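Novice: What follows is a predicted protein model with its sequence.
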Amino acid sequence: MSKNFNLSDVKGVGPVTEKKLNELGIKSIKDLVHFLPCRYIDLDAPTSLSKVEDGDYVLLKLFISSISKPYKIRGSLLVRAHGKTDEGKSVKLIWFNASYVYKTIDKNAYIRVFGKISMDNGYQLVNPKFEKFQENNTKFHGISAIYPLKKRIPQQTYASIVNDAISKTEIKGFIPSEVEEKFNLMKYENAVKLVHKPKNIEDGENASIRIELDEIVKKACAHKVLKTNKNRQKIYNATLDELNSLISLLPFKLNDSQEKAVKKIVKSLKSENQLNALLAGDVGSGKTVVSLIIAYFAVLSGYQVAFIAPTEVLSMQHYNNFISLLSNLNVNISLLTSNIKTSEKKQILKKLKEGETDIIVGTHSLLSKTVQFKNLSLVIIDEQHRFGVSQRNMLISKTENTDILMLSATPIPRSLRFIMLGEVDYIQIDNRFLKNRIKTRLVPTEKYDDMLKYIVKECTSGAQAFFIAPKIYDCEGIETANVDRLYKNLSKKIGKEVNIGYLHGKLTFQQKQKILDDFSNNEISILISTTVVEVGIDVPNANLMVIFDADRFGLATLHQLRGRIGRDGKEAYCFLFPQKDENERLEMFCKMASGMEIAEYDFSIRGPGAWYGQEQSGYLSSAFSLPIRYIENIKEIVENIDIQSMRYELLAYALSYGLDKVSIT
């Protein structure tokens, strides 16, 4: 087989088509073959219009109620027709410069049509392909691949072009055949052929994922060749046995996954390379206690630890937990937030700089240039998704050769990419309780009063509830739920039946603490709050939550909020009250129980993020994003590839993709 074919050698590619392909970034036969479908449509199953979105490709069976004779408008010849689906939905059909349509389609008869649906003014198809309807006899069958062609080239034309291109080029992937066999991977050549002409939609998606896997593995290998491991400068001389003095003080026994996480992180800290790890676990799974043990390990080794959290409420809770468990072990701990008095702040900064403070817990205040350490070795970043790239780097750069431990229930897409690259270690903690114990429901406007009655009934029997609003006060020109208005309205409506309190970031430190104590002691039945309770509130008796204007929140925030309830392992209910009753994103959220499910959905929607720089979302060229479940597979596959034999090829590849500029945080 010749390997020197050009685009112009492919059947159907003339000068005009070649120019259009170039505009799509396709400049070689290899590009052509690897320009993948963005979705598929099953032509053996008519499309239901109730499930389509504007711009989708559809196959419809229509009863034609009328068809016009060809007529001219603005120099073009038009034929119009009206049809109805079996569901009774009307569809407008328009053909330009196709007078034969009028002679082919019969009024009061059925046809099949295939094309791109427009929903701007009812359902409409422009220049659809069609045929007279005959039972069990059709040219529309099998799976049709849909490509992101930006209207430059007809779908059928491109499918024909790529089919000829496959026959004229050698298809070779990066992963060696022996590794394909060891990990039971689809052969790359088969994947490329199958992705363009699958037998069913699942085959097409699996083929696309296999191609994506090849791309990520190559990037991971290239990055491995490129990078030079940062050798450890700070030596941790503590031992695992020394941690028992803290573990024995815990009010519960560590589960297997927590014990494994501690051992894995300690092993990394005692290795030659710096720690850069993501500790992933669902809300309430016990990530904090693992990080507490690791912080103690660093202190036993003679170092300082910085623990940063996104909110003052969460910082306060971490500080209190650290104090209760570590103060008897001669560990000095300080809290630094924006509400600390100036005189007290000066003392905290002085002790930190002189090395008298072992662990500093704080909010964004830790990022200040005035915060200096004597011997910082470990930075722990809680709720990693709440900090931007530049913010994380500000803290890490406080000292050289810092070990990094990030905690998250819903890792951002960017971090998942770096885990796949092998740059960030991934450590998973299992759930303590059944993940589906919390039931999430969308509440339509007409059901609001019924929901409220149910919550009042439960609260009068001893239950507790969170009511979450996106704002504190009314904002002129912006219609949104807010804590102030909710508190006033609910106090009038149900204030005589249940005790209501409110919490937000504008309150003083002492006010916040008093409200949280009252809620913890069940002196407040319903706590109306902003997202300051998103993390850090642990009230086991609270098993009800209402999130107002839920469509204004991101999925990670919604999941963190939902994690405030059901913390005793019992059944809990989270009610979403959106501004608009219909919301596909929230409907998906109701079906997802774990943080990793949400992270994977977010990954598919937002993309993986830039390989370098500070963007935390964005797409690669591949059609389907690699599922998160492949994370651990990638590391194993890379370890089985002899990258040194391809060193120079991989170095060139790494530089061409900018992997030398990767920002790992």
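Specialist: Received, thanks.
Novice: CA atoms for contacts and neighbours, from now on please.
Specialist: Noted.
Novice: residues in contact with D642?
Specialist: For D642, no residue meets the contact criterion (Cα atoms under 8 Å, 6 or more residues apart in numbering).
Novice: Tell me how far it lies from I524.
Specialist: The spacing between D642 and I524, counted by Cα to Cα, to the nearest Å, is 63 Å.
Novice: Can you name the residues that contact the closest residue to T169 other than its chain neighbours?
Specialist: Excluding its sequence neighbours, the residue lying closest to T169 (Cα to Cα, 6 or more residues apart in numbering) is K3, at 6.1 Å. If a contact means Cα under 8 Å, 6+ apart, then K3 has 168-170 as its contacts.
Novice: can you pick the most crowded of those?
Specialist: K168 (19 neighbours; other Cα atoms under 10 Å).
Novice: if I look at it, how far off is T508?
Specialist: According to Cα to Cα, K168 stands 72 Å off from T508.
Novice: in the helix or strand harbouring Y158, what's buried?
Specialist: In this structure, Y158 sits in helix 155-167 according to DSSP states H and E. Neighbour-count burial for helix 155-167, with 16 or more other Cα atoms under 10 Å as criterion, is recorded at 155, 158-159, 161-166.
Novice: Go through the residues you listed and name the one nearest I605.
Specialist: Within these, proximity to I605 (Cα to Cα) peaks at Q155, which comes in at 24.1 Å.
Novice: I figured the closest one hits I161, correct?
Specialist: No - with contacts counted by Cα atoms under 8 Å, Q155 stays clear of I161, the gap being 10.0 Å.
Novice: contacting residues for Y502?
Specialist: Residues near Y502 by Cα under 8 Å, 6+ apart: 483, 487, 515, 527-529.
Novice: Redo the buried residues of helix 155-167 as JSON lines? Include distance to Y188.
Specialist: Written out in JSON lines, the entries for these read as follows (distance: Cα to Cα, whole Å):
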{"residue": "Q155", "distance to Y188": "24"}
{"residue": "Y158", "distance to Y188": "22"}
{"residue": "A159", "distance to Y188": "20"}
{"residue": "I161", "distance to Y188": "20"}
{"residue": "V162", "distance to Y188": "17"}
{"residue": "N163", "distance to Y188": "17"}
{"residue": "D164", "distance to Y188": "18"}
{"residue": "A165", "distance to Y188": "16"}
{"residue": "I166", "distance to Y188": "13"}
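Novice: ok, structure two:
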Amino acid sequence: MSGRPERLWPLFAEIQSLDGIGPKTAQALAQTGIEAIRDLLFTLPYSGIDRRPRDTIRGADLPATLTVPVVVGQHRPPRKRGGAYRIEVDDAAMRFQIVYFHARPEYLMRLLPPGSRRLVSGRVELFDNVPQMTHPDHVLDSADAGSMPEFEPVYPLTAGVTQKIMTKAVAHALAKAPDLAEWIDPALVAKEGWPGWRDALSAAHAPDHTGNLAPTDVNRARLAYDELLAHQLTLALARRARRTRPGKITQGDGRLRTIVRGALEFSPTGAQLRALDEITADMACPERMNRLLQGDVGSGKTLVALLALLNAVEAGGQGVMMAPTEILARQHYDGLAPMAQTAGVALELLTGRDKGAERVRKLAALTAGEIDILVGTHAVFQDDVVFADLRLAIVDEQHRFGVRQRMELGRKGEGADVLVMTATPIPRSLALAQYGDMDVSVLDEKPPGRQPVQTALISEERMTEVVDHLRRAILEGRQAYWVCPLVEESETSDLAAAEARYAHLRAALGEDAVGLVHGQMPPADKDAAMARFNAGKTALLVATTVIEVGVNVPNASIMVIERAEAFGLAQLHQLRGRVGRGTAASTCVLLYRPPLGEAGMRRLTTLRETEDGFRIAEVDLEMRGAGDVIGVAQSGVPRFRIADLERQAGLMATAQSDARRLLEFDPELKTERGRAARTLLWLMRQDEAIRLISVG
């Protein structure tokens, strides 16, 4: 499987080899990611223009693009330079004008000679009640009328590239597309009525009507499925590669888990027990676990994580839990410490701040097996961190953790099981796109005792009332967060906003009552500010979004989010999840700056109406599109050229089961369909996957 199959070579030729594309146009197209011929073929028209001829423009709903046969009448050149050149024409029922600016009269005389019959197509508008077609898109004599498509595709363009250039280049590119063997399951092709790859491509570039432009169109659905199948094959190969590396059988005897569960003040939810059963069953298998634990804010992931880690310790092994920031690592450590102590388990924290002798001591204890559970940041990834017997690695809140990093983590503990936790509820289609190589457990129940959070929308103009309300709450001994907006993308201005609000609130509520934490602070100051708030020494914490994920202060029962309309839905949901963790009734105040736009209004009212993170994630996906919801740049989610994750969630699920089935039946992709699937992987530039086949 050394190189790209010869049949595909023409598709990977440079775009400049096509008719009408010179170096300048090629450069402009490269800006939009079109570099090879296959990129152009996968750039489908996004709309179309109906060019079907009609007898007359009379009765048309103007302005509109119309196509009519006309008899050319009088030419009226402009009186002064640069003015309008008008040509009168008659269709079957009325007279109108064709208008040109800056055109040469002799050219127009040749194009539209008086007395001739022409088919003209272009946008018709009313000016001073006279219908005018300015600069027609097409002027054809009767003999050439058949060369104009009845429905003309419109391509996404970039500066320096016209529709004409695109149409011509696509036609030339289609001529180079080879016939390829079918890689989709024949039963699925039959059920969906899908055409072959090449036919689907030709048809998608030649739509007949608007319906052909919808994701549900049979040609487009087939091409979208090809992209999704290639992606899911890559994930399935990654999953298989991980599973073929032997794991360790980890089966604890339950003694430590029994102690911890006996010390809890409440019973775990059904969802927690179900997830735990799935995790421990995976750990007991010889293959390596690779599971995603997806739970909404406050669904009790930490308890599930601890019990899974204790299973590893009971079996004589070690566990590690990694968090993305030092604040979160420290918090996990503080949260787990009392329970670990109850069970008599050695727990240790390792962050980038551990230096010198202290670090050496911790590493030696880890290698000697004296530390049962290690909590840390990515410092755990460094080469000098060696475990005696690592059985379970848990990665918390890593939506920035792609397939490649998951493989990296697998190499750290030879045979360690991997559990990735996320508090960001992800709609199913996106979970499959991002975590399709993993098995998924979902926590969809709230533990007993979690308080519902009342959410209110309040205009900024009533800021004084909000501050008065806070003053009363603080006197009652309650604590609150005040989250400042992201003013601009620059950290300095966010900082200025946070510091200005901090000064204002200290003046209003008393200097000792208010603390401040933001992303620019040295870690030690940040931790100190958090610790003071945690201990109840400050009543109000002013913060930028550093507190978005995982911060846990049960006494805090009020969350004020300033300029709430500037935040994304998922982020607002995460921030709101910081309150409602104790026994007090909790409130989240969304302070907005009027007037609210339609999108801002929909985000804030959705939040007010529901606390269900999965419902919120679905609305977020509808509103923003897949790329923005997870921030494509740092996620493991690919950018698809044709597939639309919002509207084609069902296809993604089918592609996942299809890919897994194919590999079970034909692990080396050697059968006829398997070889076709290899071609698909090359076509979709999934070189990583091809390497996995050759390795596997």
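Specialist: Structure's in. What do you need? Note that this is a predicted model, so its numbers are computed, not measured.
Novice: before we move on, the earlier item: roughly how far apart are the residue nearest to T169 of structure 1 and N633 of structure 1?
Specialist: As defined by Cα to Cα, K3 of structure 1 lies at a distance of 33 Å from N633 of structure 1.
Novice: Aligned to P154 of structure 1, what sits in structure 2?
Specialist: Under the alignment (TM-score structural alignment), P154 of structure 1 pairs with Q163 in structure 2.
Novice: what sits against that match?
Specialist: Contacts here follow Cα under 8 Å, 6+ apart; on that basis Q163 of structure 2 touches 154-155, 157.
Novice: Return a PyMOL selection command for the buried portion of those residues.
Specialist: One line in PyMOL is enough to select the buried ones among these; burial here means 16+ other Cα under 10 Å:
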select buried, resi 154+155
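Novice: Turn the contacts of Q163 of structure 2 into a markdown table, including distance to V313 of structure 2 and secondary structure.
Specialist: Supplementary listing: these in a markdown table, determined by distance: Cα to Cα, whole Å; DSSP: H, G, I helix; E, B strand; the rest coil:
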| residue | distance to V313 of structure 2 | secondary structure |
| --- | --- | --- |
| V154 | 62 | strand |
| Y155 | 59 | coil |
| L157 | 59 | coil |
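Novice: Of the contacts of Q163 of structure 2, just say which sits nearest to L663 of structure 2.
Specialist: The closest of the contacts of Q163 of structure 2 to L663 of structure 2 turns out to be Y155 (Cα to Cα; 36.8 Å).
Novice: Roughly how far does the spatially closest residue to that closest one that is not a sequence neighbour sit from S202 of structure 2?
Specialist: The shortest distance from Y155 of structure 2 to any non-neighbouring residue, by Cα to Cα, 6+ apart, is to P45 (4.3 Å). Counting by Cα to Cα, the separation of P45 of structure 2 from S202 of structure 2 is 12 Å.
Novice: So between these two, which is more surrounded?
Specialist: In this view P45 of structure 2 and S202 are compared by other Cα under 10 Å, and P45 has more residues nearby, 20 against 17.
Novice: which position in structure 1 aligns with that one?
Specialist: P45 of structure 2 maps onto P37 of structure 1 when the alignment is built from TM-score structural alignment.
Novice: swap in D396 of structure 2?
Specialist: Using TM-score structural alignment, D396 of structure 2 lines up with D382 in structure 1.
Novice: residues contacting that match?
Specialist: The neighbourhood of D382 of structure 1, defined by Cα under 8 Å, 6+ apart, consists of 307-310, 406-408.
Novice: With P444 of structure 1 instead?
Specialist: By Cα under 8 Å, 6+ apart, the contact set of P444 of structure 1 is 577-578, 581.
Novice: before we move on, back to that, ok, of the contacts of K3 of structure 1, which one's closest to I537 of structure 1?
Specialist: Nearest to I537 of structure 1, judged by Cα to Cα, of those is E170 at 58.5 Å.
Novice: Surely that closest one forms part of a strand?
Specialist: No - secondary structure assignment places E170 of structure 1 outside any strand; it is coil (DSSP: H, G, I helix; E, B strand; the rest coil).
Novice: Give the equivalent position in structure 2 for S622 of structure 1.
Specialist: When structure 2 is aligned by TM-score structural alignment, the residue opposite S622 of structure 1 is I642.
Novice: so which helix or strand takes in the residue nearest to that match when sequence neighbours are not counted?
Specialist: The spatially closest residue to I642 of structure 2, leaving aside those adjacent along the chain, is A224, at 5.3 Å (Cα to Cα, 6+ apart). With elements delineated by DSSP H and E, A224 of structure 2 resides in helix 218-244, which encompasses its position.
Novice: hey, where'd the helices end up in the stretch 351-500 of structure 1?
Specialist: Under the criterion DSSP state H, counting those that start in this stretch, helices of the stretch 351-500 of structure 1 are mapped to 389-396, 413-421, 448-460, 483-494.
Novice: what's around the equivalent of L659 of structure 1 over in structure 2, how many residues?
Specialist: Correspondence of L659 of structure 1 to structure 2, assessed by TM-score structural alignment: E688. Neighbour count of E688 of structure 2, defined by other Cα under 10 Å: 15.
Novice: One more: P23 of structure 2?
Specialist: Burial of P23 of structure 2, expressed as a neighbour count using other Cα under 10 Å, amounts to 10.
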